[in-house]
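Chemist: Pasted the sequence and its predicted model underneath.
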Amino acid sequence: MTYHFALAGNPNSGKTSTFNQLTGAKQTVGNWPGVTVERKAGRLRKDRHVLIQDLPGIYSLSPYTPEELISRDYLMEASLDAVINIIDGTNLERNLYLTLQLLEMNVPTVAAINMIDLLKKKGLQINFEKLAYGLGIPVVGISALKQRGLAKMIEAAKHAVNTQQLPPRYDDRLEAGLTEIMAILPETIPQQQKRWFALKLFEKDEAIQAMCKLTDSQQAVLQETISILEMIFKDSSDAILVNERYGFIEELLALAVIKETDQHLAFSDKIDRVLTHRVLALPIFAFIMWGIYYLSIQTIGTIGTDWVNDVLFGSWIPETAAHWLEQLRVAQWLQELILDGIVAGVGAVLGFLPQIFVLFFCLAILEDCGYMARVAFVMDRLFRKFGLSGKSFIPMLIATGCGVPGVMASRTIENEKDRRLTVMVTTFMPCSAKLPIIALISGAFFPHYSWVAPSAYFVGMGAVIFSGIVLKKTPLFAGDLAPFIMELPAYHLPQLTTILKSACDRAVAFVKKAGTIIFVACIFVWFTSSYNFALQRVSEDQSILAFFGRLLAPLFAPLGWGTWRGAVATITGLVAKENVIGTFGILYGQTGELSESGTEIWQVLRGDYTAVAAYSFLVFNLLCAPCFAAIGAIHREMGDSKWTWLAIGYQCGLAYCASLLVYQFGHVIFEGGHLTLGVFAAIVVTGLLVFALVKKPFRGSAPLIQVVGGEK
């Protein structure tokens, strides 16, 4: 017999760690049909007959977010044998709210109290037998990180299959009303689900109302029942249910939980007094990010990158490939394509893989230990001052890995204006595809300045804050901010296997991108840089690519990097940001400037750009429109072409202005440049940006969204 279990739990409850411990590497990862919320499934390592589905982390089954809707639909429709509810034992009250909702659905459930090793430190004692009695389901204590109680949890889930479990009972007056509602439900609803449907109708769940298709007379009975109960309880129907659930939980905790009388601070609380301090929090975060980029770009990551560039792609792979191509008597044009196009282009990108892996490894440590949740909390205080919700930081944090899931994560923001604003600014954060550009510029022009690489992160953060201030003052985005509520998980030692798996998954995704999109782009760049319009083999200065590059180059001249190579690299970066490096690898490789020993790209870039111009190039490519995949994600989330073009136009415009200011002022201050029209243009732009910051916010009526996006 094959068992089908689902893991459900709050974010930061240890659900993912539990899933990883149970399934190991035997996992399949994809997206739920129609949405980009990640789904994971795997078989139990010690029993191939147990299939486990990892549901998205949720706080409740009220469908306010895609994750909640997915979880609820899956629990309703899937042929599950049981649900394993992973509960953070250090925060029972909040976690048990989801447990009650699972029991209301009448799904066989096992409660797994995680982090039992931390209970003593929190001054808590849980009587699992009393808790099981109060809930009416099996309750097991586990520690996912220390692999304690997992086997017992699986056995309890097997025994729960086909076991009759009674849903929680609430106030007698509410129960009487639910009985009235159950009596009007259609016969098509299974008997064991009627109580749950009655609860959802009582709290005015629109999706369930549409599903039930009640007649006018049934609707009248429903509305009358709700009105009477709201009058009795003197509260709205959904608030009545929330109060009843928390009242049930309060009685349950009084029965099963013993709190020690001493009021000593927990270990996590002591750390948070420093890391979330109103004054110290942001400097600490800045120092941590500097340390991560210093390790990734300046020290440990650079050792691996130097070896890959100098040895692997600098001599061994090109020389070996050239030898075999000669032995096989491959045509000269094909040899040039492989060596000058594919090896040079893809190799230039893959050369930064060690630095990317170190960065992902460090970020995974911060995520796994619980620090990133604190960053979101700290950023909420900062963001709200500048017109952004703390919820906006979560998509931005995800976007540091890839802009596509970062944009998609904005779906969790209920307020439409805040969501669209978040979509517009999320890709300002430097994703993994931009890291090679950061590493190239910092390594080529600022090898002795450790602040350059992490400054890219804060340039993105500055663009986000500036946009929040300015855009919130416009009719399109004016309005009150949505509240931001989140739990701070207890700190714990990061698990090496989880960290390595996270870093490896992201590194593999980077390599796959280099082997597909960048591979094709490198072939295109090589061909257009090697042939003219008559398809004759020419030098790159006379090529198709050079022709179009020279048309675009004057546009970027005020930014300090108006060469045709720089213009072409920036445009190819719209396909994938890694293409910026791949394009440089091909174009500078064909100039003859790269020696046969495999001299790195950055040693020849200095001939075309000054340090200030190079930093201007970095700023522009950090802030301008993202890759095509991220633009597609923006279009899906905006739901309208005009909104999409507005977002792209704003991103490119802000990138151009920022790059202009960096070069024009930097050239005068640091390189002794003269006052030119470009400098005066930068002064005018500065004045306009300052005016946008200080002008009064829009206070009119509802914004005319339909003018831009076609929506009312």
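Modeler: Looks like it came in fine. Quick caveat: nothing in here was measured; it's all calculated off a predicted structure.
Chemist: For the rest of this, base every contact and every neighbour count on C-alpha atoms.
Modeler: Noted.
Chemist: can you pull out the strands in the stretch 51-200 of the chain?
Modeler: Using DSSP state E, counting those that start in this stretch, the strands found in the stretch 51-200 of the chain span residues 82-88, 109-114, 124-126, 139-141.
Chemist: Of those strands, which is nearest Ile288?
Modeler: Closest to Ile288 of the strands of the stretch 51-200 of the chain is strand 82-88 (CA to CA; 27.4 Å).
Chemist: And the closest one, how far out from the chain middle?
Modeler: Distance, stretch centre to chain centre, for strand 82-88: 24 Å (CA atoms, centre = their mean, to the nearest Å).
Chemist: again, but for stretch 42-62
Modeler: 21 Å.
Chemist: Same question for stretch 605-618.
Modeler: Here the centre of stretch 605-618 is set off from its chain's centre by 31 Å, with CA atoms, centre = their mean.
Chemist: Alongside the first one, take a look at this:
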Amino acid sequence: MEIKIALAGNPNCGKTTLFNALTGSNQYVGNWPGVTVEKKEGRLKGHGDAVIQDLPGIYSLSPYTLEEVVARSYLVGEKPDAILNIVDGTNIERNLYLTTQLIELGLPVVVAVNMIDLVRKNGDRIDLAKLGDALGCQVLEMSALKGEGGMAAAEAALALAKGHRAGELPHVFTGSVEHAIAHIEESIAGKVDDRFLRWYAIKVFERDERVMEELRLSASLKAHLEQHIADCEQELDDDAESIITNQRYAYISGVIERSVKKRRAKHSLSISDKIDRIVTNRVLALPIFAAVMFLVYYISISTVGDIVTEWTNETLFSGLICGNLSAWMEGIGCAPWLVGLVVDGIVGGVGAVIGFVPQMLILFLMLSVLEDIGYMARVAFIMDRIFRRFGLSGKSFIPMLIASGCGVPGVMASRTIENERDRRMTIMTTCFIPCGAKMPIIGLFAGALFGGSGLVATSAYFIGVAAVIFSGIVLKKTKMFSGDPAPFVMELPAYHVPAVGNVLRATWERGWSFIKRAGTVILASSVVLWFLQSFGFVNGVFGMVEDNNTSLLASIGSAISFLFAPLGFGSWKPAVATFTGLIAKENVVGTFGVLYGFAEVAEDGAEIWGNIATDFTQLSAYSFMIFNLLCAPCFAAMGAIKREMNSAKWTFAAIGYMCGLAYLASLVVYQLGLLFTGHGFGVGTAAAVLALLAAVYLLVRKNRYDDNPLAVRSVTAASKKKEMIS
């Protein structure tokens, strides 16, 4: 029978590094049932019967953030056989808060003090024996980064779990309970008045009647405990959270005072602190961040990544694979439809995804390095004070930054945001940022109608940012998203040299997820697009067509083109291009090329500039560009939205919101542009004016939910109160 050992600890305490070392390649990644929080588990090396469960990094068991809800539900509901609690030795006092809560659960616990090498380097000393005696559980030292002590800690937890399963009473139980009883007896004698420890003991006894019987508690002590239960329930009021928290920290301080000796003066700065004085400086933080991100994107997108991507697209797929495959299939006499399906639909669809993989892998590699050394945590901290002004948290910036390369990993990056409201809002706004696949659209219209002006591309980014800001302000005034952004509490880890294994593993996991999710969606959609472009009715007969004007795609475009007439592009060709853009944004330029009779076009569509200039005006072209930048992203990104939302209702809501905002923005730009250029006032103009007034009203209106905001402190206090009284 499997033995489950849960890894629990604060964020950035070294849990992931230890998990990778303990399980190696024998690990499985998925989502927890019903939520998008990542679930990792794997077999302990050399112990086939032991499963290591990597819980989300949490600061406490208060069920507030999604991670805390998942971790608490697992620990309390499913009850693993043992808990291996990873504690950052350089921030031991802060980490022990969670440790005390884990011990209270009544499960076997082994505490592993991580980063012991840094503790020694700082000249500090942790007396593990005294610490273990104070906590009532076994305490071991380890350095996950250097591979020291991790397996010993896991095997200790495994032994404890086996002993507990065999019916033995582990030291963790007797130690915890005996310590609690000692404090209760001292309180009876009037030596201490510690409500936290009294309450802690009572909850242990309430949860495990067997412990009470094993310890043979006296009748007088049991009676005293019953009185304590009544007293504590009367004492617990709205300030119960503060009482319990303060007493818990007072207890931890006493433990630290007895078992930890610090060499450095209390207020002296570490090397990481000194670096942070520059990196997180109010004046220098943003310029440094901009320089770092420019370097990351320059390398991953414009230099190394661009070279590899161009070779993949032009040489590997277009020349070698598609060209040779097409010639071979035609040579053996395959039907034209089969050649088109395989070469254009399947292989071409895969190539559309694979072509972006080199850039994505290099980008993920560099972001993983920044994350592993501890810089990305600082970025979220830096951006929080800016994003908070319009309803988002600092963690929302990372997905938006990544989305400037590709919306799929940008959406996926939103899972790092704990608060469900903030995460959903981030997913709904991330794809407003122009991704690399939208750049050809901008280049096409900038070259065809604006003389190649760089202001067009610049304005595209400003439009995306404006849509994010507008959405943040407006959505926060709705019931679904009301309340202040979640308080931004983040442990800033000490800077350290990145671990090669961690970086490569993180790069591979993100890259494979991109290939798997994006590839399957685009592959399927490319086959559908090929079919719609290649087949149609000619003279009442259904079959393959040579002229796209008679294809099913043209029929679909003609049927929906009236929707875009108020936006300035009401013919079927722009409608079809918009439709194919939902499959993959880079399809827009290629679709125009095919519809104008060009088999192949450059990335910026230079060959069709004249045709575009004939069918569009500057105003209608800009309106088309705005709509396609802000509307629903490609199918691959929609698939990522569905996965991260984990709800069909919220997925449709997100896509509907993006399309609606894109339509109204394009309507306002085109109709008011016509008005200002002397084309008179019409029904479309009236609709645009109403839309603009509605947008202004939504921005300036009072938030009626401010009277009853989601106050984090009160919710947390209520949750804790409910937990303690229940």
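Modeler: Cool, the structure landed. Only a predicted model underlies this, so the values are computations on that prediction, with no experimental measurement involved.
Chemist: Need the TM-score from the superposition.
Modeler: Taking TM-score structural alignment, normalised by the length of structure 1 as the basis, the two superposed chains have a TM-score of 0.78; 658 aligned residues with a CA RMSD of 4.5 Å.
Chemist: ok, back up a step: could you dump the strands of the stretch 51-200 of structure 1 to a markdown table with distance to Gly566 of structure 1 and mean neighbour count?
Modeler: Formatted as a markdown table, the strands of the stretch 51-200 of structure 1 follow (distance: least, CA to CA, whole Å; neighbours: other CA atoms under 10 Å):
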| stretch | distance to Gly566 of structure 1 | mean neighbour count |
| --- | --- | --- |
| strand 82-88 | 52 | 27 |
| strand 109-114 | 53 | 28 |
| strand 124-126 | 61 | 17 |
| strand 139-141 | 59 | 23 |
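Chemist: between the ones you listed, which one is nearest to Phe665 of structure 1?
Modeler: strand 82-88 (52.8 Å).
Chemist: From the contact counts, what lies against the closest one?
Modeler: strand 3-9, helix 92-104, strand 109-114, helix 150-160 (3 or more CA pairs under 8 Å, 6 or more residues apart in numbering; DSSP states H and E).
Chemist: just the angle between it and helix 92-104, please?
Modeler: Between the axes of strand 82-88 of structure 1 and helix 92-104, defined by axes from the mean of the first three to the mean of the last three CA atoms, to 10 degrees, the angle is 170 degrees.
Chemist: for the stretch 401-550 of structure 2, what spans make up the strands?
Modeler: Using DSSP E, counting those that start in this stretch, the strands assigned to the stretch 401-550 of structure 2 run over residues 535-538, 541-544.
Chemist: Pull out the buried positions in the last one.
Modeler: Buried residues in strand 541-544 of structure 2, defined by neighbour count with 16 or more other CA atoms under 10 Å: Met544.
Chemist: so which strand or helix has Val358 of structure 1?
Modeler: helix 353-369 (DSSP states H and E).
Chemist: superposed on structure 2, where does that helix end up, distance-wise?
Modeler: With mean CA distance after the TM-score superposition for structure 1, helix 353-369 of structure 1 departs from structure 2 by a mean of 1.8 Å once superposed.
Chemist: can you list the residues that contact that helix?
Modeler: If you take CA atoms under 8 Å, 6 or more residues apart in numbering as the criterion, helix 353-369 of structure 1 is touched by 292-293, 295-297, 300-302, 304-305, 372-373, 401, 432, 435-436, 491-495, 498-500, 502-504, 506-507, 510-511.
Chemist: cool, and stretch 675-695 of structure 1?
Modeler: By CA under 8 Å, 6+ apart, stretch 675-695 of structure 1 touches 466, 469-470, 473, 558, 657, 660-661, 664-665, 668.
Chemist: May I see the buried residues of that stretch?
Modeler: 678-679, 681-683, 685-686, 689, 692-693.
Chemist: thinking again about what came up before, wait, which of the strands of the stretch 401-550 of structure 2 is closest to Cys334 of structure 2?
Modeler: For these, the distance to Cys334 of structure 2 is smallest for strand 541-544, at 14.8 Å, taking CA to CA.
Chemist: what's the spacing between the closest one and its chain's center?
Modeler: 46 Å.
Chemist: what's in contact with it?
Modeler: By CA under 8 Å, 6+ apart, strand 541-544 of structure 2 touches 337, 534-537.
Chemist: what's near enough to touch the residue nearest the centre of structure 2?
Modeler: In structure 2, the centroid-proximal residue (CA atoms, centre = their mean) is Arg415; its distance is 2.2 Å. Contacts of Arg415 of structure 2 were listed using CA under 8 Å, 6+ apart, and they are 36-37, 423, 644.
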